[in-house]
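# below are the sequence and a predicted model; questions follow.
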Amino acid sequence: MDSKSTELTKREEINEVVECCLLAGKLMLQGGAETYRVEDTMMRIAATYGFENSHSYVTPTGIIFAVDQMEATRIIRITERSTDLQKVTLVNSVSRGIASREITIQEAHEQLHKIESTTHAYPIFTQIAAAAIASGCFLIMFKGGWHDFFPALVTGGLGFIFFLYVSRFVNIKFLSEFLSSFVIGLLAVLFVKTGMGQELDKIIIGSVMPLVPGLLITNAVRDLMAGHLVSGLSKGAEAFLTAFAIGAGVAVVITFY
């Protein structure tokens, strides 16, 4: 084999490893993983195949990755992010399989594509039921009375249904949280006005908890502690705006109440 063919084979190998690293990072970032975890996974995969000097820069909206032997730096754009920790776990399993040499790069690529094409989220009905029950339980946790458990359960469930509906048809960030909290406020006021509920504040607090970006806040703090200031601040800003939208929706109802 001449030097030109060897160089071509080497370049194809580099491209395959880089594609696998980018796909793994993309899936983890879309699933809600921390920035430092995404970077560490990508660099470990590259190091397994002899590319010790890989470089990655991850933000919530994009990934930049390169190895020293590659002429061009690769970049991908992240447009959709959600909370899917099962997907993060599956990608971690694939990366561990690569590190232990249990699977080849081709097998890893196939498994990652399978993870990407598979929906790991719970059915809509299960999500709604969980949000409703969680709303009632949060009300009790915040020292609300059992007489308000059912109003909080219904309010939280209907508010989450509205959140899913708006998120599906309106592609405007933070609008779904604002409108959902507005509906939750209206329903809570309705329950109190009709005498079915007693403590308006406890019902609203319990019902909006399924909308609170808890994972986003946690990841922002962990990224800041790990030294990823850009990612930490951007995630913190997104969490703040989401919380502001939730509070604003409730505040509009309380103002007129």
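Good, I have the coordinates. Model, not experiment: these values are computed from the prediction.
# contacts and neighbour counts: CA atoms only from here.
Fine.
# neighbours of I217, how many?
By other C-alpha atoms under 10 Å, the residues close to I217 number 18.
# the helix or strand harbouring H113: which residues count as buried?
Using DSSP states H and E, H113 sits within helix 105-117. Buried residues in helix 105-117, counted by 16 or more other C-alpha atoms under 10 Å: I105, A108, H109, Q111, L112, I115, E116.
# please enumerate the helices of the protein.
3-31, 35-48, 85-99, 105-117, 124-141, 149-169, 175-193, 200-208, 214-225, 229-256 (DSSP state H).
# how about those in TSV, adding distance to I75?
Converted to TSV, those look like this (distance: least, C-alpha to C-alpha, whole Å):
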stretch	distance to I75
helix 3-31	8
helix 35-48	13
helix 85-99	19
helix 105-117	18
helix 124-141	33
helix 149-169	28
helix 175-193	29
helix 200-208	37
helix 214-225	21
helix 229-256	16
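# of all the ones you listed, which one is nearest F65?
Closest of the helices of the chain to F65 is helix 3-31, at 7.3 Å (criterion: C-alpha to C-alpha).
# and the angle for the closest one with helix 85-99?
Interaxial angle, helix 3-31 versus helix 85-99 (axes from the mean of the first three to the mean of the last three C-alpha atoms, to 10 degrees): 150 degrees.
# tell me the buried residues in helix 3-31?
Neighbour-count burial for helix 3-31 [16+ other C-alpha under 10 Å]: 14, 17-31.
# included below, for side-by-side comparison, is a second structure:
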Amino acid sequence: MLSNQLYDEQKVKDVAMLAGRILLESGAETYRVEDTMTRIAEFYGLHNTHSFVTPTAIIFSLNEKSSTRLYRVSDRTTDLEKISEVNEISRAITSGKVSLEAAKMALDILDKEDLQYKFWLKVLSSGIVSLLFLFMFDGSPSDAIPAFISGLAGYYICEQIGAYFKIRFFAEFAGSVVIALIAIACVQYFFSESIDKIIISGVMPLVPGVPITNAIRDMMAGQLIAGITKGVEAALTAFAIGAGVGVVFIIFGGSI
């Protein structure tokens, strides 16, 4: 009986940890990760659980006698579709609609799936977003094409550098450099009018809006360490974007 109980606890821990890891790697708030893991464990009668989640690690224990698990999370992205799918599986577990084995299988399949949009579509969308922000900032029609190109090119460079060079914040720095160079070139050699509006519109796809929102939500939920960590990460990302634009202006400022 004891061996079966321990086996069941290990299976519960497997499912809870897997669900938490997918959520954290997909950009979910830390309080959501802890709440999901706790609810899954409590449904199977394991009420004395302890979880501690930061943006880079998950620590989970079922009780004082059970071994504690630690999972390190190094790669994080924003995948709202996976977050939604994990939430659906979690609700199905707690409502008794699926067995533990079926939930584990569904989470394994979800973990291996790539639900991100195609890269070319994300690049194209970044250009469209920059174009829309230009008109929101009351930009002129002559700045429309430069804003579209700068947003598209900046996002492309940021993603490509981020994929090959694992240096935090350097990708955003390089992307903003490209955006500023395109804006200056279009104003000097073509018919564009406003450098500042082109640059502001172009960097909008790089702005860490989701991390800022998650940092605030974690702080409001009492997750101070996670909230501060995400807030600092978002601030450094914004600083890298501003630094890239600033470097270009320092180098080419005299010729503008």
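Right, received. Where do you want to start? Just so it is clear, the structure is predicted and the values come from calculations on it, not from any experiment.
# thinking again about what came up before, most tightly surrounded among the helices of the first structure?
Among the helices of the first structure, helix 200-208 has the highest mean neighbour count (mean count of other C-alpha atoms under 10 Å), at a mean of 25.
# quick check: angle from that one to helix 175-193?
Taking the same axes, to 10 degrees, helix 200-208 of the first structure and helix 175-193 form an angle of 140 degrees between their directions.
# onto which residues of the second structure does helix 200-208 of the first structure map?
Matched against the second structure by TM-score structural alignment, helix 200-208 of the first structure falls on residues 195-203.
# what lies in contact with that stretch?
Applying C-alpha atoms under 8 Å, 6 or more residues apart in numbering, the contact partners of stretch 195-203 of the second structure are 127, 130-131, 133-134, 137, 139, 143, 146-148, 150-152, 154, 176, 179-180, 183-184, 187, 241.
# and it, how far from the first structure on average?
Once fitted to the first structure, stretch 195-203 of the second structure is off its aligned match by 0.2 Å on average (mean C-alpha distance after the TM-score superposition for the first structure).
# any idea how far that stretch is from the middle of the chain?
Offset of stretch 195-203 of the second structure from its chain centre (C-alpha atoms, centre = their mean, to the nearest Å): 23 Å.
# could you do stretch 47-66 of the second structure as well?
Taking mean C-alpha positions (C-alpha atoms, centre = their mean), stretch 47-66 of the second structure and its chain are 23 Å apart.
# buried ones in that stretch?
Neighbour-count burial for stretch 47-66 of the second structure flags T49, S51, V53, T54, P55, I58, I59, F60, S61, L62 (criterion: 16+ other C-alpha under 10 Å).
# residue contacts, the equivalent of L24 of the second structure over in the first structure?
Aligning on TM-score structural alignment places L24 of the second structure opposite L29 in the first structure. For L29 of the first structure, the contacting residues are T35, V38, P60, I78, R81, by C-alpha under 8 Å, 6+ apart.
# let me know the closest of the residues you listed to R101 of the first structure.
V38 (19.9 Å).
# nearest residue to that closest one other than its sequence neighbours?
Excluding its sequence neighbours, the residue lying closest to V38 of the first structure (C-alpha to C-alpha, 6 or more residues apart in numbering) is G25, at 5.3 Å.
# can you tell me how far the one you found sits from G232 of the first structure?
Computed with C-alpha to C-alpha, to the nearest Å, the distance linking G25 of the first structure and G232 of the first structure is 17 Å.
# can you check V17 of the first structure too?
28 Å.
# same check on T126 of the first structure?
Distance from T126 of the first structure to G232 of the first structure, by C-alpha to C-alpha: 31 Å.
# who's in contact with the counterpart of E238 of the first structure in the second structure?
Taking TM-score structural alignment, the alignment pairs E238 of the first structure with E233 from the second structure. By C-alpha under 8 Å, 6+ apart, E233 of the second structure lies in contact with P211.
# many thanks, have a good one.
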